[in-house]
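S.K.: here is a sequence together with a model predicted from it:
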Amino acid sequence: MSHFRLHEFVDPLVNDRDDEYGGSPANRARFPAEVTAAIDEATPDEFVIGVRTSQAAVTDEQRVWPDGEKTAAVLFDALSEAGASHVHVTGGDATAPEVPDADRTLAKLAIEHVDDDVAVIANGSLGNPENARTALVDGSDLITLGTGALANHDWPNRVRAGEPLDDLDPSIIFQPDASLSDAEVPGDD
């Protein structure tokens, strides 16, 4: 859901509908909850249904929901009730409050509002081991890494051993010199 179609229903800065899918936080959460419920009904009980969400947008990483705490509460309640197995929240820093007028992180709000059997996964600046520990101590069931894992494929082992972590070197990942001229192209006789 993060940054894509379902997210556009939740975000009041994008969703200007005046029907049952727009306006109030409950209406804006309706479509993501209906999609989650439809997936839950169409799949076996052991099928894992995860929903990733963020306040940010692809074009605006600093965006927050104007009624953030209310939207978060309603959305997490609705997704939990609809059958989500886990809620994966992401933001710039998973250990810092990002919701307007709230002193809690988006992960903390999820923890408060989902059922006990719904896992909460936190993401955002958790490549820093202290931030990762904080997110887990604060109640997240799991954490995910982006940049930290790309730079350190063995991140858990390095952290456990107290070894230094590497910064991401994009040149290692993004190799602009690959070309088809170096490979055989099927059908090119």
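M.R.: Alright, I've got the coordinates. Numbering: from 1, shown residues only.

S.K.: switch to C-alpha atoms for all contacts and neighbour counts from now on
M.R.: Fine.

S.K.: and residue 28, how far from residue 52?
M.R.: Between residue 28 and residue 52 the distance is 16 Å, computed by Cα to Cα, to the nearest Å.

S.K.: those two - which one has more neighbours?
M.R.: Neighbours around residue 28 and residue 52, counted as other Cα atoms under 10 Å, are more numerous at residue 28. The numbers are 27 against 18.

S.K.: host element of that one?
M.R.: Per DSSP states H and E, residue 28 falls inside helix 25-42.

S.K.: and that helix, what other elements does it pack with?
M.R.: Applying 3 or more Cα pairs under 8 Å, 6 or more residues apart in numbering; DSSP states H and E, one finds that helix 25-42 contacts helix 5-10, helix 68-82.

S.K.: mind listing what's buried along the last one?
M.R.: Applying a neighbour-count criterion of 16 or more other Cα atoms under 10 Å, the buried positions in helix 68-82 are 68-80, 82.

S.K.: and for stretch 106-116?
M.R.: For stretch 106-116, by 16+ other Cα under 10 Å, it's 106-111, 113-115.

S.K.: which element follows the helix holding residue 28 toward the C-terminus?
M.R.: strand 50-53.

S.K.: now do that next one: which elements does it pack against?
M.R.: The contact analysis (3+ Cα pairs under 8 Å, 6+ apart) places strand 50-53 against strand 86-90.

S.K.: between the strand it packs on and helix 68-82, how many degrees?
M.R.: 150 degrees (axes from the mean of the first three to the mean of the last three Cα atoms, to 10 degrees).

S.K.: distance from strand 86-90 to the middle of the chain?
M.R.: In terms of Cα atoms, centre = their mean, to the nearest Å, the centre of strand 86-90 is found 5 Å from the chain centre.

S.K.: take this one as well and set it beside the first:
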Amino acid sequence: MSQLFQPLSLGELRLANRIVVAPMCQYSAVDGSPGDWHLIHLGQLALSGAGLLVLEATAVSADGRISPQDLGLYSDANEAALGRVLQALRAQSPIPLAIQLSHAGRKGSSRAPWEGGAQIAPDAPGGWKTVAPSAWPHAEGEDAPAALDREGLAQVRQDFAVAAQRAARLGLDGIEVHAAHGYLLHQFLSPLANRREDAYGGSLQNRMRFPLEVFDAVRAAFPANRPVWVRVSATDWVAGGWDVESTVQFAQALQARGCAAIHVSTGGVSPAQSIPLGPGYQVSFAQQVKAAVDLPVIAVGLITEPEQAEAIVANGQADAVALARAMLYDPRWPWHAAATLGARVFAPKQYWRSQPREHKHLFEGASFGQR
């Protein structure tokens, strides 16, 4: 019996299997609002048979976007446009839908990756002044961000809470708070980016303070019966940076506050990072976090093969696996994994006839005749 296709609960949210579609930025929104691209893109992924679909990093404020084309949930127009997309997804698929709430911090005001990804100067068209824990740029030669003062910190907390309220009104099933990949909350955690000398900098407890406050604000603003969890970077891959031992303490603090899961990634806070890429290169970090907390842990990072994903779950390295690029390349990855592992999976009835003859029990509920 495949362990990858066993149910999993994140708080009160029950997933049909342990495959998570990871949040993937599309850089295709207009003033934060999704359009037809998102309907097509997310529509494919909603029909994938995965256990959970997490919408891309969604900015809680206009200056919290990575690029001018980032998805946002900071205005009534954003909320209405996203509602249109979600309504279409729900009409065609039972997949639970979550959203990743984010603030880019000093990595904001950037061009889309296919435009080079460079920072847009604050006085250039489309650019803005970024904010961060400290007035220290992400990369040499970039415009230094403004260090957040007490009022700025309060505003960011409020922005996360309001976005969570919008997510609740939209009926989203869960929220992932983005504290990874070098964005604002990760910037507070990492000594490479956080050079403050107040209560939000210096010691590990101080550096964790603001991300934990943001989590608390989101948790309080979202219905208690719907889960809120956090994505973390377990290491900066830079000497003297954030590390897995600190990640474990952060995860334990989150568990004490009612966090529903920990999604373990790595890197992103410094251009000096040196990452040894390879299949499942981040899984060992998820395994270390899992050993230290009593929460579901999601692993991610070059997980591409069904047997590989099955082994991660079956061996207890993580409770679920998240796929990103693999899902873009093959939006039916869970179907093919189910066929390989002898499991069953959701597929829309319009596609039932695609079920291979050698896997005639692949699709849940599949039964049809043809004249």
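M.R.: Thanks, I have it. Computed from a predicted model, the values in this text were never measured in an experiment.

S.K.: and the TM-score between these chains?
M.R.: TM-score for the superposed chains, counting by TM-score structural alignment, normalised by the length of the first structure: 0.68, backed by 151 aligned residues with a Cα RMSD of 2.6 Å.

S.K.: ok, back up a step: now distance to residue 34 of the first structure too, for the helices and strands packed on helix 25-42 of the first structure, in CSV please.
M.R.: Below are those laid out as CSV (distance: least, Cα to Cα, whole Å):
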stretch, distance to residue 34 of the first structure
helix 5-10, 10
helix 68-82, 7
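
S.K.: so which of those comes closest to residue 57 of the first structure?
M.R.: helix 5-10 (8.6 Å; Cα to Cα).

S.K.: quick one: residue 233 of the second structure from residue 290 of the second structure, how far?
M.R.: 14 Å.

S.K.: equivalent analysis for residue 239 of the second structure, please.
M.R.: Distance from residue 239 of the second structure to residue 290 of the second structure, by Cα to Cα: 24 Å.

S.K.: now do the SS call for the aligned partner of residue 291 of the second structure in the first structure.
M.R.: Aligned by TM-score structural alignment, residue 291 of the second structure pairs with residue 112 of the first structure. Taking DSSP: H, G, I helix; E, B strand; the rest coil as the rule, one finds residue 112 of the first structure in the helix state.

S.K.: swap in the one 10 residues further on?
M.R.: Each residue gets one of three states, and residue 122 of the first structure gets strand by three-state DSSP.

S.K.: so it touches residue 86, yeah?
M.R.: No: between residue 122 of the first structure and residue 86 there is no contact under Cα atoms under 8 Å: 10.6 Å.

S.K.: more neighbours, these two?
M.R.: A count of neighbours by other Cα under 10 Å puts residue 122 above the other of residue 122 of the first structure and residue 86, at 31 against 23.

S.K.: so what's that one up against?
M.R.: Residue 122 of the first structure makes contact with 88-90, 94, 107, 135, 140, 142-144 under the criterion Cα atoms under 8 Å, 6 or more residues apart in numbering.

S.K.: so how far is residue 104 of the first structure from the closest residue to residue 94 of the first structure other than its chain neighbours?
M.R.: Spatial nearest neighbour of residue 94 of the first structure, chain neighbours left out: residue 124 (4.7 Å); criterion: Cα to Cα, 6 or more residues apart in numbering. Distance of residue 124 of the first structure to residue 104 of the first structure, computed by Cα to Cα: 15 Å.

S.K.: those two: which is more packed in?
M.R.: residue 124 (22 against 16).

S.K.: the more buried one corresponds to which position in the second structure?
M.R.: In the second structure, residue 124 of the first structure lands on residue 301 (TM-score structural alignment).

S.K.: didn't that match look like it was pressed against residue 280?
M.R.: Yes: counting by Cα under 8 Å, residue 280 is a contact partner of residue 301 of the second structure at 5.4 Å.

S.K.: hmm, back to that, residue contacts, the match of residue 124 of the first structure?
M.R.: Residue 301 of the second structure sits in contact with 265, 279-283, 322-323, where contact means Cα under 8 Å, 6+ apart.

S.K.: cool, residue 321 of the second structure as well?
M.R.: Taking Cα under 8 Å, 6+ apart as the criterion, residue 321 of the second structure is in contact with 18-20, 298-300, 303, 309, 312-313.
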